[in-house]
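# Got a sequence here, can you build the structure:
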Amino acid sequence: MLVGVVLVLGLINISSPAKAEKAVLLPAPSAEVLAAVTPAAQTSETAVFAGGCFWGVQAVFQHTQGVLSAVSGYAGGSAGDADYNRVSGGGTGHAEAVQVRFDPKQISYAQLLQIFFSVAHDPTQLNRQYPDVGPQYRSAIFYTTPAHKLAAERYMAQLGSAKTFPSPIVTQLAPLQGFYAAEAYHQNYATLHPESGYIAQFDRPKIANLQALLPAVYRAQPVLVP
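Below you'll find the model as predicted:
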């Protein structure tokens, strides 16, 4: 997570010039994917997505209709190592992730998958997202229910069969063992720091892409972490 060309928060060096975020509207989840998601019986469900720096992923879901909260944090490692200084070293097993609590009567888990793969990140980049490199920036879905696992498996298979990306999807699919909220200064970062060079290049385009490609689920006012 860089601001301009100045390294911040102890992040890694850039080995090649940063590229602007790209996005393409991917196929809507198939009937087979939708069938994996049980009919909405609860007022809220939880999903955890990892796709590089959590600032931008959080911002995308904060601007999504039906999302009740989106919290930046860490998943894939233990509670004792779940702090930014340790995670940013890349050796704790964590990924920077976002916990999304949503109302399944307003938006389905299958729709969240479409947003995640379409605009939140590039699922073909292994252990990196653009200038951010390391396993802590990996693409991952940490599923919380068997239905979510099945839906994610089927949607990734659908995208693979359709050859929607020029390279294979490398998204990790793993059970959620624990989610640990990130430090307060990481929450709502894209909203609070629009002047940041990093936010301008990598995260504001994600929000614009959500609005342009999926206007039916876009919300102008983000739902913020208190």
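# okay, CA-based contacts and neighbour counts for the rest of this
Noted.
# Look up how far Val133 lies from Gly89.
Using CA to CA, to the nearest Å, one gets 10 Å for the distance from Gly89 to Val133.
# Next: Tyr198.
From Tyr198 over to Val133 the distance is 15 Å, taken as CA to CA.
# Tell me which of Gly89 and Val133 has more neighbours.
Neighbours were counted for Gly89 and for Val133 using other CA atoms under 10 Å; Val133 has more, 23 against 15.
# Not counting residues beside it along the chain, what's closest to that one?
Using CA to CA, 6 or more residues apart in numbering and skipping residues adjacent in sequence, the residue nearest Val133 is Asn127, 6.3 Å away.
# so what's the one you found up against?
By CA atoms under 8 Å, 6 or more residues apart in numbering, Asn127 lies in contact with 133-139.
# give me that answer again for 6 Å
134-135, 137-138 (CA atoms under 6 Å, 6 or more residues apart in numbering).
# Check which helix or strand the residue of the chain positioned farthest from its centre maps to.
For the chain, the C-alpha farthest from the mean C-alpha position belongs to Ala41; by CA atoms, centre = their mean, that distance is 24.9 Å. Using DSSP states H and E, Ala41 sits within no helix or strand.
# From Gly197, how far off is it?
42 Å.
# residue ranges of the strands in the protein, please?
Listed in chain order, the strands of the chain (DSSP state E) span 45-51, 67-75, 95-102, 128-129, 132-133, 139-143, 172-175, 179-181.
# Adding distance to Asn85, write these out as a markdown table.
As requested, the strands of the chain are exported to a markdown table (distance: least, CA to CA, whole Å):
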| stretch | distance to Asn85 |
| --- | --- |
| strand 45-51 | 18 |
| strand 67-75 | 12 |
| strand 95-102 | 12 |
| strand 128-129 | 18 |
| strand 132-133 | 15 |
| strand 139-143 | 20 |
| strand 172-175 | 23 |
| strand 179-181 | 14 |
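# so which of these comes closest to Lys149?
Among the strands of the chain, strand 139-143 comes nearest to Lys149, with 5.5 Å by CA to CA.
# what about Leu210, neighbour count?
26.
# quick one: it from Asn85, how far?
To Asn85, Leu210 is 31 Å away according to CA to CA.
# next one: Val57
Taking CA to CA, one finds Val57 at 20 Å from Asn85.
# first to last residue in stretch 65-79, what's the distance?
Stretch 65-79 end-to-end distance (CA to CA) = 31 Å.
# and what of stretch 1-19?
With CA to CA as the measure, stretch 1-19 spans 13 Å from end to end.
# ditto for stretch 162-170
16 Å.
# Here is a second sequence; please produce its structure as well for comparison:
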Amino acid sequence: MKNLILGIAAAAVVVTLATQRTGASEAVRVVPAPAIDAPAAKGTAVAVLAGGCFWGLEGVFDHVAGVTNVVSGYAGGKAATAHYEVVGTGLTGHAESVRVAYDPAKVSYGQLLRIYFSVATDPTQLNHQEPDSGTQYRGTIFAQTPEQAKVAAAYIAQLNRVKAYPAPVVTTVETGKSFYPAEDYHQNFLARNPTYPYIVINDMPKVAALKKLFPAQYKG
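A predicted model of the protein is given here:
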């Protein structure tokens, strides 16, 4: 679906659609912080998250203070099928994902999940994130440790319990799945292509929402 946006040629149309999407982003909610969090560790920790196109996920987490590196890629399937055109069939078990390296002394795993649920993805959409559909766009937290799995599962239960959204959270937690970096042309896509129509319409509003709703955790 991402490639279909290439058919939008008129700048006026792009601006109009972006404005509409930005207006919708005003309704993005700040969900409650997780009741439990992963214990702080020394050095660099890693989170792997999926929830729609990895361009937007990478763009959001690139702007989170304490995050040291973000890589777009695939998780949930096998190494042999970790290629964009194959993943796009929706038959590989992979989801477009990001690997987020961060300093736990500056940002916690729970804080990353709060940003993920608040501005990076709509966790009520099953195998779908506007304007993309398919299991490769599913919302999944690929826990890297037993502690991460515990925090993620408890947080999803918490958000459902307090009815943080008008519909149930359908984000899943998967363990024991490897992450495979995507092709070079997908890396830093938002930063390198800020005027690309898909980015303008779908992803820049997420970065703007991060800056507005989490100013203390936003880095330019």
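# residue in the first structure matching Tyr137 of the second structure?
Matched to the first structure by TM-score structural alignment, Tyr137 of the second structure sits across from Tyr137.
# Ignore what I typed, I meant Val30 of the second structure.
So Val30 of the second structure corresponds to Leu25, using TM-score structural alignment.
# List the residues that contact the nearest residue to its match once chain neighbours are set aside.
Spatially, and ignoring its direct neighbours in sequence, Leu25 of the first structure is nearest to Ser118 (5.5 Å; CA to CA, 6+ apart). By CA under 6 Å, 6+ apart, Ser118 of the first structure lies in contact with 23-26.
# Narrow these to just the buried residues.
23, 25-26 (16 or more other CA atoms under 10 Å).
# Would you reformat those residues as JSON lines and include distance to Val217 of the first structure?
Below are those laid out as JSON lines (distance: CA to CA, whole Å):
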{"residue": "Ala23", "distance to Val217 of the first structure": "16"}
{"residue": "Leu25", "distance to Val217 of the first structure": "13"}
{"residue": "Leu26", "distance to Val217 of the first structure": "15"}
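# between these, which is closest to Gly52 of the first structure?
Ala23 (14.9 Å).
# What is the neighbour count of the closest residue to that closest one other than its chain neighbours?
In this structure, Ala23 of the first structure finds its nearest non-sequential neighbour in Val119, 5.2 Å apart by CA to CA, 6+ apart. As a burial measure, Val119 of the first structure scores 26 neighbours (other CA under 10 Å).
# One more: Pro32 of the second structure?
Pro32 of the second structure, neighbours per other CA under 10 Å, totals 14.
# What distance do you get for it to Ile156 of the second structure?
Taking CA to CA, one finds Pro32 of the second structure at 11 Å from Ile156 of the second structure.
# In the second structure, what residue spans correspond to helices?
11-25, 54-61, 84-87, 109-115, 146-161, 189-192, 197-198, 204-213 (DSSP state H).
# buried set for the longest one?
Think helix 146-161 of the second structure. For helix 146-161 of the second structure, burial by neighbour count (16+ other CA under 10 Å) applies to 148-149, 151-156, 158-160.
# One more: the last one?
With burial defined by 16+ other CA under 10 Å, the residues of helix 204-213 of the second structure counted as buried are 204-211, 213.
# for the most centrally placed residue in the second structure, what are its contacts?
Centroid-nearest residue in the second structure: Leu57, 3.5 Å away (criterion: CA atoms, centre = their mean). By CA under 6 Å, 6+ apart, the contact list for Leu57 of the second structure reads Ala120.
# try Val217 of the first structure
Taking CA under 6 Å, 6+ apart, we find Val217 of the first structure in contact with 64-65.
# and it, how far is that from Ala59 of the first structure?
14 Å.
# Just give me the closest of the contacts of Ser118 of the first structure to Val98 of the first structure.
Of all the contacts of Ser118 of the first structure, Val98 of the first structure sits closest to Ala23, with 19.4 Å by CA to CA.
# ok, that closest one touching Ala120?
No: Ala23 of the first structure is beyond contact range of Ala120, at 8.4 Å (criterion: CA atoms under 6 Å).
# sorry, back to before: what's the counterpart of the residue nearest to Ala23 of the first structure in the second structure?
Aligned partner of Val119 of the first structure by TM-score structural alignment: Val119.
# what about its match, distance to Ala154 of the second structure?
Computed as CA to CA, the Val119 of the second structure to Ala154 of the second structure distance reads 19 Å.
# same deal with Tyr84 of the second structure?
Distance from Tyr84 of the second structure to Ala154 of the second structure, by CA to CA: 32 Å.
# Kindly report the same for Phe61 of the second structure.
In this structure, Phe61 of the second structure and Ala154 of the second structure are 22 Å apart, going by CA to CA.
# Quick one: residues contacting Glu195 of the first structure.
Counting by CA under 6 Å, 6+ apart, Glu195 of the first structure has no contacts.
# Looking at the second structure, name the residue matched to it.
With TM-score structural alignment as the criterion, Glu195 of the first structure pairs with Thr195.
# Kindly provide the distance from its match to Gly220 of the second structure.
Applying CA to CA to Thr195 of the second structure and Gly220 of the second structure gives a distance of 17 Å.
# Check Ala101 of the second structure too.
Using CA to CA, one gets 17 Å for the distance from Ala101 of the second structure to Gly220 of the second structure.
# higher neighbour count, the two?
Taking neighbours as other CA under 10 Å, Ala101 of the second structure and Gly220 compare with Ala101 leading, 18 against 8.
# Would you agree that one is in contact with Gly43?
No: the criterion here is CA under 6 Å, and Ala101 of the second structure misses it with Gly43 at 10.1 Å.
# Brilliant, that's me finished.
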